[in-house]
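J.: Structure, please.
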Amino acid sequence: MNKKGKETPSEFIFQKKNYTIMFIGLVCIALGFVLMSGGGSDDPNTFNPEIFSFRRIRLAPTLVIIGFALEVYAILASPKKKENKGK
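T.: This next block holds a predicted model:
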């Protein structure tokens, strides 16, 4: 409500497109962290070379960076303004 007692229509800050891009970014980030996990060894005296695999060194961090870039794009993407045709 504004000062004169009239209801003001509440609008979302982002549109459906922005939320979709945000969701895709979150999925990319989560997938990157899942791919990055693991590769350790139960015995601290043994070395597991799997920790330096392509998946953990290149693919997973790239997915995380792409996910964060999508998040920034989704926030900065300006929504299309609807024109009032009746006025």
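
J.: going forward, measure contacts between C-alpha atoms and count neighbours the same way
T.: OK.

J.: Spatially central, which residue of the chain would that be?
T.: By C-alpha atoms, centre = their mean, the mean C-alpha position of the chain lies nearest to Gly25, the distance being 2.7 Å.

J.: Relative to Pro9, how far out is it?
T.: The span separating Gly25 from Pro9 equals 29 Å under the rule C-alpha to C-alpha, to the nearest Å.

J.: try Ser78
T.: For Ser78, the distance to Pro9 (C-alpha to C-alpha) stands at 20 Å.

J.: and for comparison, fold this next one:
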Amino acid sequence: MTNKQPIFPFDRANYFIMILGLLLILLGFIIMASDKEPYGFGFLGITLGPIVLLLGFLVQFVAIFYKSKK
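T.: Prediction:
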């Protein structure tokens, strides 16, 4: 009987960065939904929300390729 530990594709740091990215994506959608202009054509819906969304997706990209030093 050997004591094998499961092999996960990512480390704890990767999952933490992924959670941060998901929170940024959720925040971007909330910002866009909170725009009070008609059809979301205000600053929040056109500029700030998409920028936060893009940052969230970039953080997800970093989380996938991040390699922790052990």
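
J.: And Ser78 and Pro9 of structure 1? Which one has more around it.
T.: In this view Ser78 of structure 1 and Pro9 are compared by other C-alpha atoms under 10 Å, and Ser78 has more residues nearby, 11 against 6.

J.: That one -> structure 2?
T.: Under the alignment (TM-score structural alignment), Ser78 of structure 1 maps onto Lys67 of structure 2.

J.: Then Lys17 of structure 1?
T.: Under the alignment defined by TM-score structural alignment, Lys17 of structure 1 is paired with Ala13 of structure 2.

J.: so is the match of Ser78 of structure 1 in a helix, a strand, or just coil?
T.: Assigned with DSSP: H, G, I helix; E, B strand; the rest coil, Lys67 of structure 2 falls in the coil class.

J.: quick one: contacts of the longest helix anywhere in structure 2?
T.: Ranked by residue count and defined by DSSP state H, the top helix of structure 2 is helix 12-33. Applying C-alpha atoms under 8 Å, 6 or more residues apart in numbering, the external contacts of helix 12-33 of structure 2 come out as 40, 44-46, 48-60, 62-64, 66-68.

J.: switch the cut-off to 10 Å
T.: 34, 39-68 (C-alpha atoms under 10 Å, 6 or more residues apart in numbering).

J.: okay, and the following helix or strand past that helix goes to which residues in structure 1?
T.: Proceeding N to C from helix 12-33 of structure 2, the next assigned helix or strand is helix 43, under DSSP states H and E. Aligning helix 43 of structure 2 against structure 1 (TM-score structural alignment) gives residues 54.

J.: After superposing, tell me the mean distance of that stretch to structure 2.
T.: Taken against structure 2, stretch 54 of structure 1 registers an average deviation of 0.8 Å after superposition, with mean C-alpha distance after the TM-score superposition for structure 1.
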